[in-house]
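> Pasting the sequence and the predicted model now:
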Amino acid sequence: MTVSNAVKLPRVPVGEWFDSLVTWCTDNLSWLFDGIGSAIESSVDGLTDALNLLPPLGLTLVLAVVALAISGWKLGLFTILGFLLIDSMELWEPAVDSLALVIVSALVATVLSVPIGIAAARSDLVSRVVRPVLDFMQTMPAFVYLIPAIFFFSIGAVPGVVATVIFAMPPGVRLTELGIRGVDPEMVEAGEAFGTPPNRILTRIQIPLAMPSIMAGINHLIMLSLSMVVIAGMVGAGGLGGEVLEGINRVDVAKGFEGGIAVVVLAIYLDRLTGALSEGPGMLRALFARGKAAAGSSAGS
């Protein structure tokens, strides 16, 4: 039998079904999307305005102090050099816009993913339901998320944030579940033996012990949010994504490269900062450790 004579299966109109679902949601849930869009837009605009209250040098010093306190002098020095480089390339405003967009997206994704990961860790049924959904979210091309986001929220920063949240959530859920499931069962059994309620076991034993894995998930989540910056620029989110997209459209190598370098600076800063929250040396931790040691030695004497 030749290919032309083979039995042809009927076409399954999956795309049309999804289009109908999007249309129904747009017609019947516009009030919900308007509320979500207003909340996201207000958050991004408010954070952008707050970051712009200080001049570039002032904000750079504030970010450097945060890096010094949490991670150490190396990240503090990198912050000063990196953000001054961004300012010297005249990309300060787009960088601040992207930083605000990434922070809001990462916060929303964290607030959604951590509770889902906890629920999946405590229930095998939830885990079995969530896992294929996460597989779908992770493997779907990021550009596809922009299509329904534009239908629901028009163009601007809001569809960029929504698409970023959907794209960035899976590692937060997976590593939260993995961390809590990886807690030593003997620790949980010891808490149960003392009559500790399940919620207190979760907050006092499981979450603290799983915190390195949870923070790793948040770190991956932030990196994925940054990777969406350029894609979000395609729907009018602006920021560094808009600069890179403009460089691509004009075939301007210099403009595209400078925008990419600015994204890399933001990525390294946020990556090292979130990584140090769980394991970095940090000036604050060093001071607390010295204070504890001094208190212990004085008590001993």
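Happy to help now that I have it.
> okay, CA-based contacts and neighbour counts for the rest of this
Fine.
> residues making contact with the host helix or strand of G296?
Assigned by DSSP states H and E, G296 belongs to helix 283-300. Residues outside helix 283-300 that contact it (CA atoms under 8 Å, 6 or more residues apart in numbering) are 68-72.
> Next, format these as TSV and append secondary structure.
Below are those laid out as TSV (DSSP: H, G, I helix; E, B strand; the rest coil):
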residue	secondary structure
L68	helix
A69	helix
I70	helix
S71	coil
G72	coil
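> ok, of those residues, which come out buried?
Among these, those that count as buried by neighbour count (16 or more other CA atoms under 10 Å) are 68-72.
> Could you export those as CSV, including distance to A106?
Formatted as CSV, these follow (distance: CA to CA, whole Å):
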residue, distance to A106
L68, 22
A69, 21
I70, 19
S71, 20
G72, 23
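> let's bring in a second one:
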Amino acid sequence: MDWFFKFPHMNDDSLRNLKKVIDEGFRAFTRAYGDAIEGLFAPLQHFLIAAERFMTKTPWPIIMLIILAIAWGASRSWKVVAGCLVTLLAIGYFDMWDDTMRTVSMIFVCTVLSIAIGIPTGILMSRSDRMQRVVNPVLDVMQTMPSFVYLIPVVMLLGIGKVPGLIAVVIYAIPPMIRLTDLGIRLVDKDVLEAADAFGSSSWQKLKNVQLPLALPTIMAGINQTIMMALAMVVIASMIGVQGLGQPVLKAIANQYFTLGIFNGLAIVGIAIIFDRVSQAYGKRLQKHREVVHG
């Protein structure tokens, strides 16, 4: 009756041998191809370093003006701009400017990479139900896998540093970008597509001139969610060498520095609110524009 109370499992020696074979196989793969894989990510490292250098070496008034100009261009709201200004001034006043700029540069590169991979993948998913059935389980795993688990293979392949942290953040943050691109294109009105067909549009013209513009508000929601999830990974990514607001929080946890942790945590929240309000306001403006054009 033992089997009734205790779930039958693989023999302990067999399980140990299986784990050992998998671990040794991955280590052998890392030793054989680690350098080549690292070389593939060299351009990404240069891009990240250039973005970080620009954000940290440019005088703060210029960076602040650029951010406020982007906020105004996206939202056309003085309230959003004023909120951005107050948040940035508070971050600078509490001596968190450099760490915040490092975090912003990493989120910027992560978002660009997520858009570059996510939108084409979402378009492919929207065009093929089979592709959607294949990709959806992968996205489910990416979203539900504990974020610490991503760090293990990434660190084994690429070591400690900015690029491994960035890759882990992108893996965690990209699923909403892919899902919402797919959803946005699938939600485009069939009558509009039939009208485009009637005018003799090719598949590329339909995608470029009809589907993507109409799906843009939904895609913007995907970008917004990707940015929020990337910011949520900042502290975890700091464990493998990503500089920014995550490292002081990690230091505060290790040494029980209450104020250091709270201040840097609030800075992350402030940056998240800026990104959220600006991208949401831009998405709403796109939605209104669409309603005016098609209303």
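On my side now, so go ahead. Keep in mind that this is a model prediction, so the values were computed, not measured.
> picking up where we left off before, V126 of structure 1: which of the buried ones among the contacts of helix 283-300 of structure 1 is nearest?
Nearest to V126 of structure 1 among those: I70, at 35.2 Å, using CA to CA.
> What are the boundaries of the strands in structure 2?
Counting by DSSP state E, structure 2 has no strands at all.
> ok, back up a step: can you pull the buried residues of the helix holding G296 of structure 1?
Buried, per 16+ other CA under 10 Å, within helix 283-300 of structure 1: 283, 285.
> again, but for stretch 21-31 of structure 1
For stretch 21-31 of structure 1, using 16+ other CA under 10 Å, the buried residues are 22, 26.
> how far does it sit from the chain's center?
Relative to its parent chain, stretch 21-31 of structure 1 has a centroid offset of 27 Å by CA atoms, centre = their mean, to the nearest Å.
> now what about that stretch, what contacts it?
148, 151-152.
> quick one: which of these sit in helices?
Secondary structure from DSSP state H places 148, 151-152 of these in helices.
> The residues you listed into CSV, with extra columns for distance to V264 of structure 1?
Formatted as CSV, those follow (distance: CA to CA, whole Å):
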residue, distance to V264 of structure 1
P148, 29
F151, 31
F152, 31
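> of these, closest to V188 of structure 1?
P148 (43.3 Å).
> what do we get in structure 2 for that closest one?
Counting by TM-score structural alignment, P148 of structure 1 lines up with P153 in structure 2.
> In space, what's closest to the counterpart of E52 of structure 2 in structure 1 - neighbours in sequence excluded?
Taking TM-score structural alignment, E52 of structure 2 has T48 as its aligned residue in structure 1. Once flanking residues are discounted, T48 of structure 1 sits nearest to A100: 5.6 Å by CA to CA, 6 or more residues apart in numbering.
> From the ones in helices among the contacts of stretch 21-31 of structure 1, keep the buried residues only.
With neighbours counted by 16+ other CA under 10 Å, those contain buried members at 148, 152.
> Could you check how many residues crowd around the match of E52 of structure 2?
18 (other CA atoms under 10 Å).
> In contact with it, which residues?
96-97, 100.
> ok, how many other residues are close to F258 of structure 2?
Using other CA under 10 Å: F258 of structure 2 sits among 11 other residues.
> That one matches what in structure 1?
Match for F258 of structure 2 (TM-score structural alignment): V253.
> Distance-wise, check the residue nearest to its match when sequence neighbours are not counted relative to V230 of structure 1.
Closest residue in space to V253 of structure 1, ignoring its immediate chain neighbours: G247 at 6.4 Å, by CA to CA, 6+ apart. G247 of structure 1 is 11 Å from V230 of structure 1, where distance means CA to CA, to the nearest Å.
> With neighbour numbers in mind, choose between the two.
Higher neighbour count among G247 of structure 1 and V230: V230, with 23 against 18, using other CA under 10 Å.
> pull the longest helix from structure 1.
helix 92-122.
> count of residues packed around the equivalent of R130 of structure 2 over in structure 1?
Using TM-score structural alignment as the criterion, R130 of structure 2 maps onto L125 of structure 1. If you count neighbours by other CA under 10 Å, L125 of structure 1 ends up with 11.
> Which residue in structure 1 aligns with A173 of structure 2?
So, by TM-score structural alignment, A173 of structure 2 is matched to A168.
> is it true that that match touches S227?
No - at 9.3 Å, A168 of structure 1 does not count as touching S227 under the criterion of CA atoms under 8 Å.
> In terms of packing, which of the two has more residues around it?
Between A168 of structure 1 and S227, A168 has the larger neighbour count (other CA under 10 Å), namely 30 against 20.
> what's near enough to touch that one?
106, 109, 220-222, 224-225.
> gap between the match of E52 of structure 2 and I40 of structure 1?
12 Å.
> With E243 of structure 1 instead?
For E243 of structure 1, the distance to I40 of structure 1 - CA to CA - is 22 Å.
> same question, T110 of structure 1
Per CA to CA, T110 of structure 1 is found 15 Å from I40 of structure 1.
> next one: P281 of structure 1
From P281 of structure 1 to I40 of structure 1 the distance is 34 Å (CA to CA).
> what's the answer for V235 of structure 1, then?
In terms of CA to CA, V235 of structure 1 sits 15 Å off from I40 of structure 1.
> Next: L178 of structure 1.
L178 of structure 1 is 30 Å from I40 of structure 1, by CA to CA.
> go on, V22 of structure 1?
20 Å.
> likewise S20 of structure 1?
To I40 of structure 1, S20 of structure 1 is 26 Å away according to CA to CA.
> Neighbour count for those two, which is higher?
I40 (21 against 12).
> wait, isn't that one in contact with V158?
Yes - the pair I40 of structure 1 and V158 passes the contact test of CA under 8 Å, sitting 6.1 Å apart.
> Would you mind finding the match for D2 of structure 2 in structure 1?
When structure 1 is aligned by TM-score structural alignment, the residue opposite D2 of structure 2 is T2.
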